[in-house]
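> Just to be clear, the model below is a prediction. Sequence and coordinates:
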Amino acid sequence: MFRVLIIFATSLCLCELVKGDCGVVTKQQWGGLQPTHVQYLPRPVDLVIIQHTVTPMCTTDTACMDRMRNTQDYHMDTLGWWDIGSSFYVGGNGKVYEGAGWLHVGAQPWATTNAPLASLSSETTKVIIVEILYYLVNDGPTTQQLNAVKALLKCGVESGHLTSNYHVVGHRQLIATVSPGRNLYREIRTWPEWMEDVSSIKN
């Protein structure tokens, strides 16, 4: 009987590992490569940056996993980054995909402390970057994508990855870019966590 209980408990643990923290599709599941460098992220984090990719929408599991692999290849092989750039990616299928994740600093140069292009102050480079898999300049995110982002951030607070009073900003508030797109930016400006004045977190 004791052996059966041990096997059952082990199975539950394995299920949680496969599922991933906060239900995200893990890097292993979508076929991601290991980073060439790791910079650990002190937690809990109090800043979340929302941005978007410049890629077509993916609406199926297969298409979104392909998009993740292609994005990582571009970031690492073409741009020379140590890993895929953002913490998490959200597909049109409503699923969240692990990038750098909750534990590691994203590989985007402007978001790292030692990069000449850094736009954030050294005290606020501890950020979670959530990127929507779509080119959202004129279109809006799907309801599934918005719900997935909100669920991820809620889970982040409950799991101790985010502070209870974290702030959300749009990518365009920090550097000269249209990201996260006009309609998505309009949406996040209605969120209670949105920070309008970012002067305190920029160099």
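Done, it's in.
> contacts, neighbours, all on C-alpha from now
Noted.
> what comes up buried for the helix or strand hosting R186?
R186 belongs to helix 182-188 when assigned by DSSP states H and E. Residues of helix 182-188 classed as buried by neighbour count (16 or more other CA atoms under 10 Å): L184, Y185, I188.
> Give the closest residue to the second one in space, chain neighbours not counted.
On the basis of CA to CA, 6 or more residues apart in numbering, the spatially nearest residue to Y185 that is not a chain neighbour turns out to be G170, at 6.3 Å.
> then this one, side by side with the first:
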Amino acid sequence: MKILCSIFSLFIILVTVNGDCGVVTKREWDGLSPLQVEYLARPVDLVIIQHTVTRTCSTDEKCAEIVRNIQTNHMDNLNYADIGSSFVIGGNGKVYEGAGWLHVGAHTYGYNKRSIGITFIGNYNNDTPTEASLEALKALLRCGVEQGHLTSNYRLVGHRQLIATESPGRKLYNEIRRWPQFARDVTSIKNP
């Protein structure tokens, strides 16, 4: 009976961590298990938005393929323990599990241990984010707050505000700058 209760408890934890947020799990996109994990102190108050600078995707099959390719590159070529992003969002409006809510990612040097990194598939200097992908981000953030992964007063920033990069691209950056959680002044966030 104790074993059955333990298994049921583990199932509930896993469903709570990803299931309620509608996240496509690594198992579902055929991702590899991380080589090692470091746990992220939660709740987190910083969300960093990035882009992949790859082609966009609009189908489940193509988006999952791109996420697998990113993970392969991160693990095989960059020697990361896993895909770097906490989550990846496709043009199909689906959110793909990366390091997730629980683990430290490898998305923004100097900020990984205190943030969630969410990466959009595409090059948003050229591409316009789909309404479905923007709604997926909003739903993920809402769910993160509801489940206690994010503080209710979390700050949303573009990758470019913290390090020298064009990410998340002008068009995506222009979109998130209008959101109420967007932090225009990153002085208190930025590493010295």
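Yep, it's here. As the structure is a computational prediction, the values presented were derived from the model and not from experiment.
> rewinding a little: turn the buried residues of helix 182-188 of structure 1 into TSV, including distance to A100 of structure 1.
As requested, those are exported to TSV (distance: CA to CA, whole Å):
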residue	distance to A100 of structure 1
L184	22
Y185	23
I188	22
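> quick one: what's aligned to K62 of structure 2 in structure 1?
Under the alignment (TM-score structural alignment), K62 of structure 2 pairs with A63 of structure 1.
> what's the distance between the most centrally placed residue in structure 2 and C63 of structure 2?
What sits nearest the mean C-alpha location of structure 2, by CA atoms, centre = their mean, is F87, with 2.4 Å. From F87 of structure 2 over to C63 of structure 2 the distance is 13 Å, taken as CA to CA, to the nearest Å.
> got the residue ranges for the strands in structure 2?
Read by DSSP state E, structure 2 holds these strands, from start to end of the chain: 23-24, 44-51, 87-89, 95-97, 116-120, 150-158.
> Which of these sits closest to Q181 of structure 2?
The minimum distance between Q181 of structure 2 and these falls on strand 150-158, with 5.3 Å, by CA to CA.
> Run the chain-centre distance for that closest one.
The gap between the average C-alpha position of strand 150-158 of structure 2 and the chain average comes to 13 Å, counting by CA atoms, centre = their mean, to the nearest Å.
> which of the residues in that strand are buried?
Burial within strand 150-158 of structure 2, assessed by neighbour count using 16+ other CA under 10 Å, is assigned to L150, T151, S152, Y154, R155, L156, V157, G158.
> Let me know the distance separating the aligned residue in structure 1 for G117 of structure 2 from V18 of structure 1.
With TM-score structural alignment defining the correspondence, G117 of structure 2 maps onto I129 in structure 1. Taking CA to CA as the measure, I129 of structure 1 and V18 of structure 1 are separated by 23 Å.
> Among those two, which residue is more densely surrounded?
For the pair I129 of structure 1 and V18, the greater number of neighbours falls to I129 (28 against 15), based on other CA atoms under 10 Å.
> Report the contact partners of that one.
For I129 of structure 1, the contact set (CA atoms under 8 Å, 6 or more residues apart in numbering) comprises V48, I49, I50, Q51, S86, S87, F88, G106.
> redo that, cut-off 10 Å
Counting by CA atoms under 10 Å, 6 or more residues apart in numbering, I129 of structure 1 touches 47-51, 85-89, 99-102, 105-106, 108, 111, 168-171.
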